[in-house]
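1. Next one to model:
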Amino acid sequence: MKFDMDYIAHNNALTETNPYFKLFLTIILLIVTLAFDNLYFDVTVFVIMSIVILTIAKINYKSYLKFLSIPMAFLVITCIFLIFFFGKGDVIYETGILGIVVTTDSWHYGVYTFMRVLGCLPCLGFLALTTPIAKILNCLRTLKVPKILIEIALLMYNSIFIFLNEIDTMQKAQETRLGYHSYWSSFSSLGALVSIIFLRSLDKSETLQYSLDSRGYSGELPVYEPKKR
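-> Okay, here's the model as predicted:
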């Protein structure tokens, strides 16, 4: 099942719920989760918001797990570095490799960072998976957020999905040519994929600029405005 966040945002049980309510609820939960230095509170927020996403918004659990997978991978890597390479204090574990140790402070940093981010992820997921990007940007516009930030967000959102589709297409092409059948071929294919994506990004940015100019772009992108009821 291919993950399509934009489709999910337009097709769930909370799509028509007031976007301002969802936006402010997300912001408040993020602030409270980051402000509280309590692991139990972080876990509680994660569980409650996950239940809301899965049962009230009725979003497929596979889609929700795919949404969490990429940030969770970065989170785990970051916390591993925090645990093994940062912090001072009493040594609680010695790896025996180049003097790398785990201290009380580094363990505290790693665990608390992991739990705080873990509590924030479903809050962001609640907004991203239940509210179309057009409505979010309209809320930001009415809240007097600078236009340049809204336009950058819109272009980034559009570009992310274009490149994800490009990556998916190229990975499938590499797999059909046995590009990942061994350890070394996987490294070679990954390196080729990264380099091609870099070149494609330059090409796509130039194409985007040409398309905007051909449509009379004057330095400001229009933002969706819903009809007043």
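
2. can we go C-alpha only for contacts and neighbour counts from here?
-> Noted.

3. any idea how far the host helix or strand of Phe187 is from the chain center?
-> Assigning secondary structure by DSSP states H and E places Phe187 in helix 183-214. Its chain's C-alpha centre lies 20 Å from the corresponding centre of helix 183-214 when counted by CA atoms, centre = their mean, to the nearest Å.

4. this one as well, want them side by side:
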Amino acid sequence: MNISVDHYAHTNGLRNTSPGFKMALAIITMLISVLSPNPVIPLIIAFLMTLLILFAADIPASYYLRFAAIPVGFGVLTLVLMALFFGVNPLVTFMGLRIYSDGLHTGILVFSRILGGFSCLAFLALTTPLNEVFHELGRLGLPAAFIEIALLMYRSIFVFLEEASVMYNAQDSRLGYSGIKNSYRSLGLLAGNLFIRSWLRGETVYRSMEARCYQGTMPSIRRQSIGAREAVMIALFDGLLLVGLLFTSKGVIF
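-> Purely as a prediction, here's the structure:
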């Protein structure tokens, strides 16, 4: 199996933990991070969730750094742009560029919220398979038709990627990308045939499901619900964060 988010979601150290517990922990903590008026709490959340990902879920640090590179880069870009172009009180001028104090403060807050929110979503994505996430949403009242469509779409993504990989490797083994001209020609052929190949593979997958008595529902392994011990852990973890949120919102910290 390819080293991917889906792979780690099925093999991490928290695989057998209740998906409801992981979803509740990630969603409640993310809401606290987004609602925080101060960057301290989101940064603490990002640090704590990263510890859970690396040590409790046993996700390799090298993979997690690559996984977080794009959102962190987006957050840094947002911070720089807000510091340079948003605000009315110049803090310092460097090489003709003005850094505004209020823009810098807002940029730091947005950056911290991005880190906090992303770490919560990363915790959920890297520890809980998507079918279990949708199963829990179904228990909360999400329509069954919506869940089935979402799961089929999720499966189709892997079919699409597999077809693209097979076609690219076949072209590359025949020197299809040996030059700029050949690369454009091969890329055009790949794009033109990919939709048709993916459509045919999708039809094959659906017929296979029907042959195995598919009747519009995709059963999943039922895992335990949130227990008393897990509920207490969520209450303590997010309760302490809420206390910190109250202190920082009143200007006691930072």
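
5. Spell out, range by range, the helices that occur in the stretch 101-250 of structure 2.
-> In the stretch 101-250 of structure 2, the segments counted as helices under DSSP state H, counting those that start in this stretch are 101-127, 130-139, 144-173, 180-211, 228-249.

6. got CSV for those, with mean neighbour count too?
-> Output for those, formatted as CSV (neighbours: other CA atoms under 10 Å):
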stretch, mean neighbour count
helix 101-127, 23
helix 130-139, 17
helix 144-173, 14
helix 180-211, 14
helix 228-249, 15
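
7. Compare those helices and give me the one nearest Arg15 of structure 2.
-> Taking CA to CA as the criterion, Arg15 of structure 2 comes closest to helix 101-127 out of the helices of the stretch 101-250 of structure 2, the separation being 6.1 Å.

8. Next, the mean deviation of the closest one compared to structure 1.
-> By mean CA distance after the TM-score superposition for structure 1, the fitted helix 101-127 of structure 2 averages 1.7 Å away from its aligned residues in structure 1.

9. Show me what that helix is packed against.
-> The elements that helix 101-127 of structure 2 packs onto, with contact taken as 3 or more CA pairs under 8 Å, 6 or more residues apart in numbering; DSSP states H and E, are helix 5-11, helix 19-35, helix 40-51, helix 61-85.

10. what's next to the third one, contact-wise?
-> Outside helix 40-51 of structure 2, the residues that touch it by CA atoms under 8 Å, 6 or more residues apart in numbering are 29, 32-34, 36, 112-113, 115-120, 123, 241, 244-245, 248, 253-254.

11. Stretch 115-130 of structure 1 corresponds to what range in structure 2?
-> Under TM-score structural alignment, the match for stretch 115-130 of structure 1 in structure 2 covers residues 112-127.

12. Contacts only, for Leu39 of structure 1.
-> For Leu39 of structure 1, counting by CA under 8 Å, 6+ apart, the contacting residues are Tyr112, Met115, Arg116.

13. Also Asn38 of structure 2?
-> Going by CA under 8 Å, 6+ apart, Asn38 of structure 2 touches Leu109, Leu245, Thr248, Ser249, Phe254.

14. which residue sits closest to the equivalent of Arg141 of structure 1 over in structure 2, ignoring its sequence neighbours?
-> When the structures are aligned by TM-score structural alignment, the residue of structure 2 matched to Arg141 of structure 1 is Gly138. The spatial neighbour of Gly138 of structure 2 that comes closest, neighbours along the chain excluded (CA to CA, 6 or more residues apart in numbering), is Ala144 at 6.6 Å.

15. Do I have it right that that neighbour meets His135?
-> No - distance between Ala144 of structure 2 and His135: 9.4 Å, which falls outside the contact criterion (CA atoms under 8 Å).

16. circling back: max pairwise distance over the contacts of Asn38 of structure 2: which two?
-> Of all pairs drawn from the contacts of Asn38 of structure 2, the one with the longest distance (CA to CA) is Leu109 and Leu245, at 13.5 Å.
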